[in-house]
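# have a look at this prediction, sequence included:
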Amino acid sequence: MGERRRARRQRDVQEFEAFAADVAGRLLHTAALLTGAPAEHPGPAADRLLVAALAHTLSRWDRVRDDDPYDHTRQQLVLRATHAFPRWRPRTTASGSRLPWCAAGLRRKGGAARAVPAPAEAAAPGADGTGPDSEARPPRPAPPPRPRPPRPASPPPGPLHRLSPRERAVAVLLLYEEVPPAQVAARLGLSTDRVHLLVRRSVSRVLDAPPPLPEGGGAGGGRGGAEGGVAAAGRSGTRAGAR
């Protein structure tokens, strides 16, 4: 029984690795747009978003493998990017006040919290200057400060960085992922009219934003640049096998 379970688990992992290798490029473009970063430089936020969504898909691979794993992973990207994913909430005491039982110095036991005293540190002889060898041991000099490595330059913001997380989600799903408006409304808990209003407002805000100056010189703007930030910014991503 154990060998059969391990064989099935290994098969699931191999199928998931093939799926992730097939769609990771396009999903990374989607994550970059959802976080407001340019598609050419996704950044660490998009990487963390994609890793969390893929990890969620892997944990439920036996249930989503025959349905639509790409759609499930994309939905996780949207939920986490719009902060709609359920988070852990701190427990409360009998009086209703929040109880940070996982904080340092507290331990949960039987529904109540009790303070845990810190262990006493054993002092070395002569460490406080009162031992017999205190005069023979001069104080150690402080180590020189270590030079900090220079921080890498942050990538320029993407065309959607001025939008709210929900506006970015609606714009990306409609214009880049080409999801029907009714499905976008159902997944985000909005009405269809609200979805159309959000996408119109998003396009208007992107058009009104001053275009960034490229490294080579001249600035490009207009509706082509705004639509390129959503619909054409990630067209280079791989779509084969996405659905």
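Perfect, I can see it now. All of these numbers come straight from a predicted model, not from anything done at the bench. Residues are numbered from 1 along each chain as shown.
# C-alpha from now on. contacts and neighbour counts both.
Noted.
# quick check: residue 41 touching residue 157?
No. Between residue 41 and residue 157 there is no contact under Cα atoms under 8 Å: 9.2 Å.
# which residues in this structure form helices?
2-34, 43-59, 61-64, 69-81, 165-171, 181-188, 192-208, 223-230 (DSSP state H).
# got another, please set it beside the one above:
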Amino acid sequence: MRERLVSQNARRTREFEAFVAGAAGRLLHTATLLTAEAPADNPRARRLLTLALAHTYAGWDRLRGEDPYDHARQHLAGRYARGAWHQYGGLGRARPHPDSPLAVLGPQERLILVLMLYEGVAEQQTAALLGLPVERVRTICDRATATLLHPPRGPAPAVVRARAATP
């Protein structure tokens, strides 16, 4: 009995390690895009990844045919959304790294854009994951895409007026 349990645990560990070897890089990139941190300096993204992988490992035996990547991604996105809401009092006050390509977007816009465009999650699944209507998800994604394609301009330069020459 004990040998069987040890064998099952070893198999479970090998399967999970193989999953992590194949999926951790992409999940870390997804988390880095969500947090809008610099790729070389991304402690929040690494924490999100660690928590998502720990949650996936804890439920590994209960996945039963489910895609572990999808499970980890859902947990990562949900944790990011809750963290952004609680840390900043809403999904609009995060302070992204200025060098991030998604820094001009708010957290909710980043979340929806990353899920739909980078991860390829359908509108309906994204809406269900976030508890939003499909139309709202579509609108936010369209707005975020437009913002990235046509970033807001900085302030207009000050107009310097020439002084009238005195005779």
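That came through, no problem. Bear in mind that the values here come from a model prediction, so they are computed numbers and not experimental data.
# about what we covered before: for the helices of structure 1, give me TSV that also has distance to residue 108 of structure 1 and mean neighbour count.
Formatted as TSV, those follow (distance: least, Cα to Cα, whole Å; neighbours: other Cα atoms under 10 Å):
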stretch	distance to residue 108 of structure 1	mean neighbour count
helix 2-34	35	17
helix 43-59	28	18
helix 61-64	34	15
helix 69-81	29	21
helix 165-171	36	24
helix 181-188	37	15
helix 192-208	45	17
helix 223-230	48	18
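# which of the ones you listed sits closest to residue 107 of structure 1?
helix 43-59 (29.0 Å; Cα to Cα).
# mean deviation, that closest one versus structure 2?
On superposition with structure 2, the mean distance recorded for helix 43-59 of structure 1 (mean Cα distance after the TM-score superposition for structure 1) is 0.7 Å.
# what residues does that helix touch?
Residues outside helix 43-59 of structure 1 that contact it (Cα atoms under 8 Å, 6 or more residues apart in numbering) are 13, 16, 20, 27-28, 31-32, 34-35, 37, 64, 69, 72-74, 76-77, 80-81, 155.
# let's see 6 Å
When contacts are defined by Cα atoms under 6 Å, 6 or more residues apart in numbering, helix 43-59 of structure 1 is touched by residues 31, 32, 73, 76, 77.
# for the fourth one, which residues are in contact?
So the one you mean is residue 76 of structure 1. Residue 76 of structure 1 touches residue 53, counting by Cα under 6 Å, 6+ apart.
# what distance do you get for it to residue 198 of structure 1?
20 Å (Cα to Cα, to the nearest Å).
# cool, and residue 10 of structure 1?
For residue 10 of structure 1, the distance to residue 198 of structure 1 equals 44 Å [Cα to Cα].
# please apply the same query to residue 60 of structure 1.
For residue 60 of structure 1, the distance to residue 198 of structure 1 - Cα to Cα - is 32 Å.
# got it, and residue 22 of structure 1?
In terms of Cα to Cα, residue 22 of structure 1 sits 31 Å off from residue 198 of structure 1.
# can you check residue 160 of structure 1 too?
According to Cα to Cα, residue 160 of structure 1 and residue 198 of structure 1 sit 13 Å apart.
# ditto for residue 26 of structure 1
24 Å.
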